[in-house]
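Undergrad: quick one, structure for this:
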Amino acid sequence: MTVGVDGFPESRAAADWAAREAVLREAPLRLVHVEDWPHTPFMPAFGRLENAGPVGAEELRRGADAVLEEMTDDVRRRHPGLPVSARRMPGRAAAVLAVQAADSQMLVLGSRGRGAVEGFLLGSVGIATVGLTATPVVLVRPPREPVPAPAAPVAYRDVMVGVDVREDTDALLGFAFEEAARRGCAVRAVHGWSLPFAFGYAPQLDPGVRQEVADGIAEALSERLSSWRRRYPSVKAEERVLVGAPAVQVLYEAADADLVAVGRRIRRAPVGGHLGHVAHAVLHHATAPVAVIAHD
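TA: Okay, the predicted model is just below:
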């Protein structure tokens, strides 16, 4: 497990979430801070937020080392026995994090979401990082209340997965079912749809048109899930075909999920990976951790 950290509360939440995942997977945890000069002029963890100004490279390095040491100690305190390492690396943040993710089960980053100040994630660095790696990337927001150190087994809620039946869903559904099996929880597969504009007034002229389309989508979704149900017989899988804008429907269903999974298409071109509008909306607005899964 690899987690990108920068001293902001969002990355601290990401580190804590990643630590719990590493314990669940019995995997080591790696904390990575990237020196992405000159795009990190100050860091609030270093006491520079009120009077932000130019800071020397050496001072920033000392501050980064202090944050890594503090976060490493905190993770070890909260999760005794978990192997934890930390490293500070120079380079372009997105590229370095993508390289570090290559040998990891998962890359975890902190998310500020929509409307917050420019920072580590969901600006150009975060989107670029998602597009540069085929490793699952999970984006975590800070909880509204502090999360206590685990003292008892966790009761996990659903793993919710947004499914587009027109896309290749094997990698996405495989991730969702594996995570649900690991957690001992259910999978909830959601597809939102609305009639194309070309249909015009067809539902008014023939009420059966809408039902026919809905039935076809439901059948396609059930077919996509069938092989994974056989592969993971212990995982309860629920499918929901909902009428409405896909992004809105997926976000609505994500509200009570423990983990949300969305796909992104791998684009074999210099412009990088393709992040669709549904995945983009979920990354900006979902409060649960969001896993972005690359697929062909």
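
Undergrad: contacts, neighbours, all on C-alpha from now
TA: Fine.

Undergrad: and the helices in the stretch 51-200 of the chain?
TA: Taking DSSP state H, counting those that start in this stretch, the helices of the stretch 51-200 of the chain run over residues 57-78, 93-101, 124-132, 170-183.

Undergrad: out of these, which comes closest to Arg25?
TA: Taking Cα to Cα, helix 170-183 is the member of the helices of the stretch 51-200 of the chain nearest to Arg25, at 8.0 Å.

Undergrad: between the helices of the stretch 51-200 of the chain, which one is closest to Val248.
TA: Taking these one by one with Cα to Cα, helix 170-183 is closest: 19.5 Å.

Undergrad: mind listing what's buried along stretch 212-220?
TA: For stretch 212-220, a neighbour-count test (16 or more other Cα atoms under 10 Å) marks Ala214, Ile217, Ala218 as buried.

Undergrad: now do stretch 242-259
TA: Across stretch 242-259, burial judged by 16+ other Cα under 10 Å covers Leu242, Pro246, Ala247, Gln249, Val250, Leu251, Glu253, Ala254, Ala257, Asp258, Leu259.

Undergrad: then stretch 33-45?
TA: So stretch 33-45, judged by 16+ other Cα under 10 Å, has buried residues His33, Val34, Glu35, Asp36, Thr40, Phe42, Met43.

Undergrad: and of these, the nearest to Gly63?
TA: For those, the residue nearest Gly63 by Cα to Cα is Met43; the value is 8.3 Å.

Undergrad: contacts for the lengthiest helix in the chain?
TA: Longest helix in the chain, counting residues (DSSP state H): helix 208-231. The contact list for helix 208-231 (Cα atoms under 8 Å, 6 or more residues apart in numbering) reads 163, 165, 169, 173-174, 177, 191, 195, 202-203, 235-237, 239-241.

Undergrad: same check on stretch 56-71?
TA: 5-7, 12, 15, 31, 33, 35, 42, 45-46, 86-88.

Undergrad: next one: stretch 257-264
TA: Applying Cα under 8 Å, 6+ apart, the contact partners of stretch 257-264 are 156-163, 169, 172, 176, 254, 273-276, 279, 288-295.

Undergrad: at 7 Å instead, please
TA: Applying Cα atoms under 7 Å, 6 or more residues apart in numbering, the contact partners of stretch 257-264 are 156-162, 172, 176, 254, 274-276, 279, 288-295.

Undergrad: drop anything exposed from those residues.
TA: Looks like the contacts of stretch 257-264 have 157-162, 172, 176, 254, 274-275, 279, 288-295 buried, using 16+ other Cα under 10 Å.

Undergrad: which among the helices of the stretch 51-200 of the chain is found nearest to Ala269?
TA: Nearest to Ala269, of these and by Cα to Cα, is helix 124-132 at 11.2 Å.

Undergrad: and this one, so I can compare the two:
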Amino acid sequence: MGEVAVMKHHVTVGVDGSPESRAAARWAAREAVLRHVPLRLVHAVDWPLDPVFPGLGRQDVDRWADRALTEAAEELRQRHPQLEITTRCLAARPAAALAAEAADAGLLVLGSRGLGGLVGFLVGSVAVSALVATDTPVVMVRVADDAEGPRSASGSEVVVGVDIHESCDRVLAFAFEEAAGRGCALRAVHGWKMPLAYTYVPFFDPDDEKDIGRSVTRMVDDMLLPWRHKFPDVEVRHSVFMGSAGDHLVRASQGAGLVVVGRHSRRSPLGTHLGSVAHAVLHHAAAPVAVVAHA
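TA: Model (predicted):
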């Protein structure tokens, strides 16, 4: 019997010629180099429902798409001569095409306009639809995240949000692997709230808050312990706060190289939702954001 070929997980990035997608492509290329995997550039032409420019014919749109992919690929090959780069141009709705392309990828990278200068993301419907339609980790990148240097690839810490009420194995695996690949520290952040019953207690004992805080901290320690053993070279710090996890993660994103958050996989009658923490971080973080579906 011959050897069975094993396909390496590649990094996929959506490209449409915009400054945001070019920033995402450059970030994705650096990530692919860190992972030692190929990079795939994908452009989806939604024809005839949503032509890129009004009045253009199908051939014009196809030529524009091909040029956007070719220019992006040529730029990245000059920056990373050893990186294997492929391109795909698909006739499909962008969100559906990106989600389908992410199925056999290790990571999907999408661009976003920044809000308020260097802070926050403008997350469009295509990005949100693609994000919730795939179980592959998705990273959102802004033009502001495109600076070359240690923050863009390695050196700055990876920040991860942990939830003691969820199975965070996939989220923590991704965060620890990123920190290990970048050779940087990892900071785990957890925000907790007092049980609802305490709202109705007329005389609140501050010692109860301290006891609960210590208990939550031990639970976070227990959650991180097996990953510390698996990645002994990764320096791990953790911050446990009473309050909004989203707010603390946004503050921790200042100066971080990457923020990692989980999202719920379960669906409601209105569709799949990101969850309040992921939503807050995506819209206000000052660093690229990776969203990983809980198991």
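
Undergrad: how alike are these chains, TM-score-wise?
TA: TM-score for the superposed chains, counting by TM-score structural alignment, normalised by the length of the second structure: 0.87, backed by 280 aligned residues with a Cα RMSD of 2.5 Å.

Undergrad: returning to what we had before: okay, the buried residues of stretch 212-220 of the first structure in a markdown table with distance to Ala64 of the first structure next?
TA: Shown next, in a markdown table, are these (distance: Cα to Cα, whole Å):
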| residue | distance to Ala64 of the first structure |
| --- | --- |
| Ala214 | 53 |
| Ile217 | 50 |
| Ala218 | 50 |
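
Undergrad: tell me the one of these nearest Gly123 of the first structure?
TA: Closest to Gly123 of the first structure out of those is Ile217 (34.3 Å), distances taken as Cα to Cα.

Undergrad: how about that closest one, what's its match in the second structure?
TA: Using TM-score structural alignment, the partner of Ile217 of the first structure in the second structure is Val216.

Undergrad: show me what secondary structure element comes after the longest helix of the first structure.
TA: Per DSSP states H and E, the first helix or strand lying C-terminal to helix 208-231 of the first structure is strand 237-243.

Undergrad: following that next one, which helix or strand shows up next?
TA: Downstream of strand 237-243 of the first structure, the next assigned helix or strand under DSSP H and E is helix 246-254.

Undergrad: what's the mean deviation for that following helix versus the second structure?
TA: Using mean Cα distance after the TM-score superposition for the first structure, helix 246-254 of the first structure ends up 1.0 Å from its aligned counterpart in the second structure, as a mean over the superposed pairs.

Undergrad: returning to what we had before: the helices of the stretch 51-200 of the first structure: which one's closest to Met1 of the first structure?
TA: Met1 of the first structure lies closest to helix 93-101 among the helices of the stretch 51-200 of the first structure, at 7.9 Å (Cα to Cα).

Undergrad: out of the contacts of stretch 56-71 of the first structure, which are buried?
TA: Val5, Asp6, Gly7, Arg12, Ala15, Leu31, His33, Glu35, Phe42, Phe46, Ala86.

Undergrad: what's the second one aligned with over in the second structure?
TA: Right, Asp6 of the first structure. Under the alignment (TM-score structural alignment), Asp6 of the first structure pairs with Asp16 of the second structure.

Undergrad: just confirm its match contacts His43, I think it does.
TA: Yes: taking contacts as Cα atoms under 7 Å, Asp16 of the second structure lies within contact range of His43: 5.9 Å.

Undergrad: quick revisit: next, format the contacts of stretch 56-71 of the first structure as CSV and append distance to Ala101 of the first structure.
TA: Output for the contacts of stretch 56-71 of the first structure, formatted as CSV (distance: Cα to Cα, whole Å):
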residue, distance to Ala101 of the first structure
Val5, 13
Asp6, 16
Gly7, 19
Arg12, 18
Ala15, 15
Leu31, 11
His33, 13
Glu35, 17
Phe42, 25
Ala45, 25
Phe46, 26
Ala86, 14
Arg87, 13
Arg88, 15
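
Undergrad: from the residues you listed, which land in helices?
TA: Residues from the contacts of stretch 56-71 of the first structure lying in helices, with DSSP H as the criterion: Arg12, Ala15.

Undergrad: the contacts of stretch 56-71 of the first structure in strands, which ones?
TA: In this view, those that belong to strands under DSSP state E are Leu31, His33, Glu35, Ala86, Arg87, Arg88.

Undergrad: if we can go back for a sec, so how far is Trp192 of the second structure from the match of Ile217 of the first structure?
TA: Note on Val216 of the second structure: its distance to Trp192 of the second structure, by Cα to Cα, to the nearest Å, is 8 Å.

Undergrad: next one: Arg93 of the second structure
TA: Applying Cα to Cα, the value for Arg93 of the second structure to Trp192 of the second structure is 40 Å.

Undergrad: same thing with Ala28 of the second structure?
TA: Using Cα to Cα, one obtains 33 Å as the distance from Ala28 of the second structure to Trp192 of the second structure.

Undergrad: can you check Asp104 of the second structure too?
TA: Counting by Cα to Cα - Asp104 of the second structure and Trp192 of the second structure are separated by 35 Å.

Undergrad: how many neighbours does Arg224 of the first structure have?
TA: The tally of other residues near Arg224 of the first structure (other Cα atoms under 10 Å) stands at 17.

Undergrad: make TSV out of the ones in strands among the contacts of stretch 56-71 of the first structure and add distance to Ala116 of the first structure.
TA: As requested, those are exported to TSV (distance: Cα to Cα, whole Å):
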residue	distance to Ala116 of the first structure
Leu31	24
His33	21
Glu35	22
Ala86	27
Arg87	27
Arg88	25
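
Undergrad: what is the nearest of those residues to Arg144 of the first structure?
TA: For these, the residue nearest Arg144 of the first structure by Cα to Cα is Leu31; the value is 23.1 Å.

Undergrad: the closest one contacts Pro83, correct?
TA: No: the criterion here is Cα under 7 Å, and Leu31 of the first structure misses it with Pro83 at 11.0 Å.

Undergrad: what's in contact with the strand or helix carrying Pro203 of the first structure?
TA: Element membership for Pro203 of the first structure (DSSP H and E) is helix 202-205. Helix 202-205 of the first structure is contacted by residues Val209, Arg210 when judged by Cα under 7 Å, 6+ apart.

Undergrad: and for stretch 87-104 of the second structure?
TA: By Cα under 7 Å, 6+ apart, stretch 87-104 of the second structure touches 9, 12, 14, 40-47, 69, 108, 126-127, 129-130, 133-134, 136.

Undergrad: list buried residues within the residues you listed.
TA: For those, a burial check counting by 16+ other Cα under 10 Å picks out 9, 12, 14, 40-47, 69, 108, 127, 129-130, 133-134, 136.
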